[in-house]
Every structure is written in structure tokens, then in C-alpha cells.
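>>> Take a look and give me a structure for this.
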Amino acid sequence: MVDERSPEQPENAARILFVCYANHCRSPMMELLLRDALDSSGGAAGLLVSSAGTHAQPGMPAHPYVVRALAEHGVDATGWGATRLDPALVDASDLVLTAAAEQREEVVALSPEAAGRTFTLLDFSAWLQAAPATGPSEPTVPALLGRATAGRERHPDHRERDLPDPMGRSLRHFRRCRRRVEAALVPFVGR
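I've put the predicted structure just below:
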């Protein structure tokens, strides 16, 4: 769901787009958990966070287990609705993070010029964690891309790639997915 601009968000805010298959499980978790982390850290003003699915049914609510797993973390997913990925969403995004390598390939197929700013969440997070410590930094897209590039240079062969899809599995798997997403988002807002 594309985030509407609020009065606190500048017109030139950077956009982060999370992508998974149906925008029903993983990408809503990524979107809502990053929004919550940014709100908690006070770093949300310069970023607009949204998500979409390569095969989403527009308006479909988050999976009930996503709603429950997020509620256990204090994040409200009620009222959230899915968005189908299209080239305009990709082109409007400054950073695209996907749940799996397959979705990264689909994003780049939709918009080849997005290749240099589209990564899997787990790879991007690992590169952020591998970056040399430089002290606190603002969670801006240029800062994140710079840190990820530095981390990738230190560990170029890292390929964790895919966040396992919990769809069709028990609540325990959705909770595990939430924990993986939370851990992957830590370097976005501070170590």
C-alpha cells in the first residue's frame, strides 16, 4: 500500500518499496515493521515506506496470521490492503527490497533501470551489517545504499537471498518470519 504523504513528510522524501509474491505475508511485515521501527527511532520523516506484490490482489488484507504476529509485536495491520506491483511503483522508488531473488528478477524485468537499486532484503541487510562502523547515521536511502555498498565490498559473496514464505503454514512459521524480518531491519535504524 502506497503511503500517503503527511504534513511531517517532506515532498522530496525517499521511497522504499518492499516486494513479495502476493503482498499478503512477507512484504506487509517488512513494510509495517520498518514503519514502526522508524517511528520509534524518530527517523520516519524522510522516508516513505510501502509494499507491493508481483501477483497481488489489490485491496486484499494481510493474512490473519500476519495480523496476529504483528499485533504480538505491537504493530497494527488491520485496515492494511495489498497493492499489485507495476512499473510506475518501481520507477517511483529509490530502493526496492524483495523477499526473494525471484521477485528481484521480476522487478528488474518490469523496470531494467531499477537493477542497481533492487536487492533482496536479506542480502541488503547482511551488507549493511558487514559495513565498517562509522557511528550513527540517518536512515536515508543514500546512507543505506552507501553502507550496503561498503558491506558488499567486504563480503561480496554473501547470498542469503530468500526470506522463506510462511504461506500455508502454521502461526509459528509466521512468527519466525516476523523475527527474521525484525532482525533484517535492525541495521536500517541503528545497530
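>>> When you work out contacts or count neighbours from here on, use the C-alpha atoms and nothing else.
Fine.
>>> what's the distance between the nearest residue to Thr78 once chain neighbours are set aside and Leu163?
Closest residue to Thr78 apart from its sequence neighbours, by CA to CA, 6 or more residues apart in numbering: Val67 at 6.8 Å. Going from Val67 to Leu163 by CA to CA, to the nearest Å gives 18 Å.
>>> and what of Gln129?
For Gln129, the distance to Leu163 - CA to CA - is 17 Å.
>>> to compare against the first, here's another:
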Amino acid sequence: MQNILFVCLGNICRSPMAEFIMRDLLQQQGLSARVQVDSAGTSGWHDGEDMHGGTAEILDEMHINSSGFRSSKVKASDFEHFDFLVAMDHDNLRQLEALFGVHPDKMFVITDLVPELGYHGVPDPWYTHDFNETRTLLQAACQQLLHKL
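Sure, this is the predicted structure:
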């Protein structure tokens, strides 16, 4: 069993979208029993809240069920529990490294998996309001992560 944690700032936009896109890809490939996926935020600002409506709308458009989601903050035990802690941007990665040290084989920015797209992190749709851009990047990066597994 492998465990993946997607991490963004508030755990309501990018990381939940990555979590559910990856779950859907794993289900399509028949790998759901071999890989567990979750998400968390570095801030804890939205602990216990549902995902952002923009993220939920994108997942609904993709016919991905995201019911039951609740935002949570990264915990000290996450480093031991998860095989990969996948940050949405370099700020999130720096915060993970401040907690757990530098471990490039275990903790990295998701867009590093798709350098050909020319992004150095997934822009936060909380600020950009472009949830379609987030979906496009995360679909490509999650597909590459699936190959990496």
C-alpha cells in the first residue's frame, strides 16, 4: 500500500482537487486498493470546512464524487504515514520542509512532474479564480504521478 498526501495552503481548492482527480485515476486503473490518497493544508485556516465551491464545481463537471470531504491541517504524523507529500507550490514545499526537513524523493512540487507545461507550482485559484487552469495542471500532473508509482 502506498499513501499520497496532496498539500496546499488552506486545503479547500488545489489539494482537494488533486486528491479527487487522483482517486478517480486510480479507480479507472483498478489501483484504488493499492494506493490511498488524502489532502491537507499547511495553514489550518479552514479545518473542518468543505472544499471551495469552485473546486466542487470542477469535480462535478468531471463526474467525480467529492462528498464527505473535510479540510484538515498537515500533522506531524503525516511524514511517517505518507510515502509522498506532494506540494501544490514552492511555498507549501518550504513549509513542509520546515516541519520535516528536506526529502526530495518524498516531498516535491506537483508541477515538477510536468516541466513541459512551464509552471513552477499550481497557481492558487482562491486568488486567480481560474479553477479550469487548476484542473488542467492537476490532471496532467496526477497522470504523471500515476506513472511514477
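>>> all helices for the first structure, in order.
Along the first structure, the stretches classed as helices by DSSP state H are 26-41, 64-71, 87-91, 101-110, 121-130, 141-154, 171-189.
>>> How far away from the center of its chain is the fifth one?
Put simply, helix 121-130 of the first structure sits 12 Å off its chain's centre (CA atoms, centre = their mean, to the nearest Å).
>>> what's the angle between that helix and helix 26-41?
30 degrees (axes from the mean of the first three to the mean of the last three CA atoms, to 10 degrees).
>>> quick check: angle from helix 121-130 of the first structure to helix 101-110?
Helix 121-130 of the first structure runs at 100 degrees relative to helix 101-110, counting by the same axes, to 10 degrees.
>>> Let me know the angle separating helix 121-130 of the first structure from helix 141-154.
Between the axes of helix 121-130 of the first structure and helix 141-154, defined by the same axes, to 10 degrees, the angle is 80 degrees.
>>> Same check on the fourth one?
Taking the same axes, to 10 degrees, one finds helix 101-110 of the first structure and helix 141-154 inclined to each other by 120 degrees.
>>> Read off where helix 101-110 of the first structure ends up in the second structure.
Under TM-score structural alignment, helix 101-110 of the first structure corresponds to residues 90-99 of the second structure.
>>> what do you get for the third one?
Equivalent residues of helix 87-91 of the first structure are located at 76-80 in the second structure, counting by TM-score structural alignment.
>>> outside of the matching stretch, which residues touch it?
Here stretch 76-80 of the second structure makes contact (CA atoms under 8 Å, 6 or more residues apart in numbering) with 85, 99-100.
>>> Ok, stretch 151-169 of the first structure next?
25-26, 99-101, 120-123, 126-132, 173-174, 177, 180.
>>> again, only using 6 Å
99-101, 120, 122-123, 127-128, 130-131, 173-174 (CA atoms under 6 Å, 6 or more residues apart in numbering).
>>> Tell me the one of the residues you listed nearest Leu47 of the first structure?
Leu128 (17.5 Å; CA to CA).
>>> Skipping its backbone neighbours, what lies nearest Met1 of the second structure in space?
Nearest residue to Met1 of the second structure in three dimensions, chain neighbours excluded: Arg34, at 4.8 Å (CA to CA, 6+ apart).
>>> And for the counterpart of the one you found in the first structure, the neighbour number?
Alignment note: Arg34 of the second structure maps to Gly46 in the first structure; criterion TM-score structural alignment. Gly46 of the first structure is flanked by 20 other residues according to other CA atoms under 10 Å.
>>> again with Arg169 of the first structure
For Arg169 of the first structure, using other CA under 10 Å, the count is 10.
>>> Counterpart of Cys142 of the second structure over in the first structure?
Per TM-score structural alignment, Cys142 of the second structure is aligned with Leu185.
>>> Just give me the neighbour total for its match.
Residues near Leu185 of the first structure, counting by other CA under 10 Å: 23.
>>> Grab the nearest non-local neighbour of the residue in the second structure that Tyr65 of the first structure lines up against.
Using TM-score structural alignment, the partner of Tyr65 of the first structure in the second structure is Gly54. Using CA to CA, 6+ apart and skipping the chain neighbours, the partner closest in space to Gly54 of the second structure is Phe131 (6.3 Å).
>>> What residue in the first structure is paired with the one you found?
Checking with TM-score structural alignment, Phe131 of the second structure has Phe174 as its match.
>>> wouldn't the residue nearest to Thr78 of the first structure be in contact with Ala77 here?
Yes: with contact defined as CA atoms under 6 Å, Val67 of the first structure counts as touching Ala77 (5.3 Å).
>>> can you tell me which residues contact Ser111 of the first structure?
Shown in contact with Ser111 of the first structure (CA under 6 Å, 6+ apart): Pro87.
>>> Swap in 10 Å and give it another go.
Neighbouring residues of Ser111 of the first structure by CA atoms under 10 Å, 6 or more residues apart in numbering: 86-91, 105.
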